[in-house]
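1. 3D model of this:
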Amino acid sequence: MAKILIIEDDPLVSRMHQKIFAFEKFDVDTASNGEEGLEKAKSGNPSLILLDLMLPKMSGLEVLDQLKAEPKTKKIPVVILTNLSDQHETDLASAKGAVKIIHKSESDPKQIVEIIRKILQENGHSGISGQEK
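-> Have a look, this model is predicted:
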């Protein structure tokens, strides 16, 4: 089963995504700040990470830097899920290794699931559900 780690400080947004991914048969874990997210990424072996840019304790960009510098986590696809409209921040996230930038206000949860399925499929996981090939 594909495992999604959601690193998001807004509890409502986190719960909403957790529920939709669980409904779609993904294994889901969550973290509410950058430090916790980094620890869970290192210990939990997620298939993909959904990462907010604005986080307490450590920014999303700092988390992304550390994920990509760590041998154990550098190949995990990271999708940025943000409300920031700052093009510089999102360009920086892409340059640092994020595979996709999704603006929360422009995508509903079902669209996000479809985007994640496609990315997982490109990385060797089934696009039908959270089940691996």
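2. From now on I want contacts and neighbour counts done on CA atoms only, so please keep to that.
-> OK.
3. Check the spacing between Cys22 and Val28 real quick.
-> Let me fix one detail, which is that residue 22 is Ala and not Cys. Counting by C-alpha to C-alpha, to the nearest Å, the gap from Ala22 to Val28 is 6 Å.
4. Of the two, which one has the most company?
-> Val28 (21 against 16; other C-alpha atoms under 10 Å).
5. just checking, what packs against the helix or strand containing Thr90?
-> Under the criterion of DSSP states H and E, Thr90 resides in helix 87-95. Contacts defined by 3 or more C-alpha pairs under 8 Å, 6 or more residues apart in numbering; DSSP states H and E place helix 87-95 against strand 100-103.
6. let's see this one next to it:
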Amino acid sequence: MKKILIIEDEKILFSMYKEKFEMEGFEIFEAKDVIDGLKLAKKEKPDLVILDILLPGENGLSFLKAQKNEPSISKIPIIVFSNLDDPKTKEKADELGAKKYLIKANYEPRELVKIIKKYLE
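-> So this is what the prediction gives:
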């Protein structure tokens, strides 16, 4: 069973995505901020991380920086999934190794599942 870590502070959104991914046979882990996300990534070694940029405390770019410099988790692919539609933030996320930068408003949960499945094939 493939593991996905979702770093998302909006509980309703997390629950919606968790349900869709679990229906497709994924094991889902939740973090509400960067610190919890890094701890869970190191502990669970997910196959992929779905990362929001707008988080309480440090933003998602901080997670990307920390992940890049942590050998035990640096190879885990990260898909940014955020409402922040800012070209500079997208460029920075790309520089830091994000595989894709998706805007939440443009994707329904089933579409996100389809995209993630492609990365995990």
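7. With both chains overlaid, what TM-score comes out?
-> TM-score of the superposed chains, computed with TM-score structural alignment, normalised by the length of structure 2, equals 0.97; 121 aligned residues with a C-alpha RMSD of 0.7 Å.
8. picking up where we left off before, give me the mean deviation of the helix holding Thr90 of structure 1 from structure 2.
-> Superposed on structure 2, helix 87-95 of structure 1 shows a mean distance to its aligned partners of 0.8 Å (mean C-alpha distance after the TM-score superposition for structure 1).
9. what comes up buried for that helix?
-> Thr90, Ala93, Ser94 (16 or more other C-alpha atoms under 10 Å).
10. do stretch 60-74 of structure 1 as well
-> Gly60, Leu61, Glu62, Val63, Leu64, Asp65, Leu67, Lys68, Thr73.
11. so Val78 of structure 1 touches Ser47, yeah?
-> No: with contact defined as C-alpha atoms under 8 Å, Val78 of structure 1 and Ser47 do not form a contacting pair (9.4 Å).
12. In space, not sequence, find me the middle residue of structure 2.
-> By C-alpha atoms, centre = their mean, structure 2 has its centre lying nearest to Ile50, at 1.5 Å.
13. which element is it on?
-> Following DSSP H and E, one finds Ile50 of structure 2 within strand 48-51.
14. which residues are contacting that strand?
-> The contact list for strand 48-51 of structure 2 (C-alpha atoms under 8 Å, 6 or more residues apart in numbering) reads 3-8, 60, 76-82, 120.
15. Just the buried ones from those residues?
-> Counted by 16+ other C-alpha under 10 Å, the contacts of strand 48-51 of structure 2 give 3-8, 60, 76-82 as buried.
16. biggest helix in structure 2 by residues?
-> helix 11-23 (DSSP state H).
17. what sits up against it?
-> Contacts for helix 11-23 of structure 2 (C-alpha under 8 Å, 6+ apart): Ile6, Glu8, Glu27, Ile28, Glu30, Pro109, Arg110, Val113.
18. Can you mark which positions in it are buried?
-> Taking 16+ other C-alpha under 10 Å as the criterion, helix 11-23 of structure 2 shows Phe14, Tyr17, Lys18, Phe21 as buried.
19. Give the aligned range of it in structure 1.
-> Using TM-score structural alignment, helix 11-23 of structure 2 corresponds to residues 11-23 of structure 1.
20. average gap between the matching stretch and structure 2?
-> Taken over the aligned residues, the distance from stretch 11-23 of structure 1 to structure 2 averages 0.7 Å (mean C-alpha distance after the TM-score superposition for structure 1).
21. Distance from that stretch to the middle of the chain?
-> 12 Å (C-alpha atoms, centre = their mean, to the nearest Å).
22. where does Lys75 of structure 1 land in three-state SS?
-> Per DSSP: H, G, I helix; E, B strand; the rest coil, the secondary structure class of Lys75 of structure 1 is coil.
23. I am finished for the moment; much appreciated.
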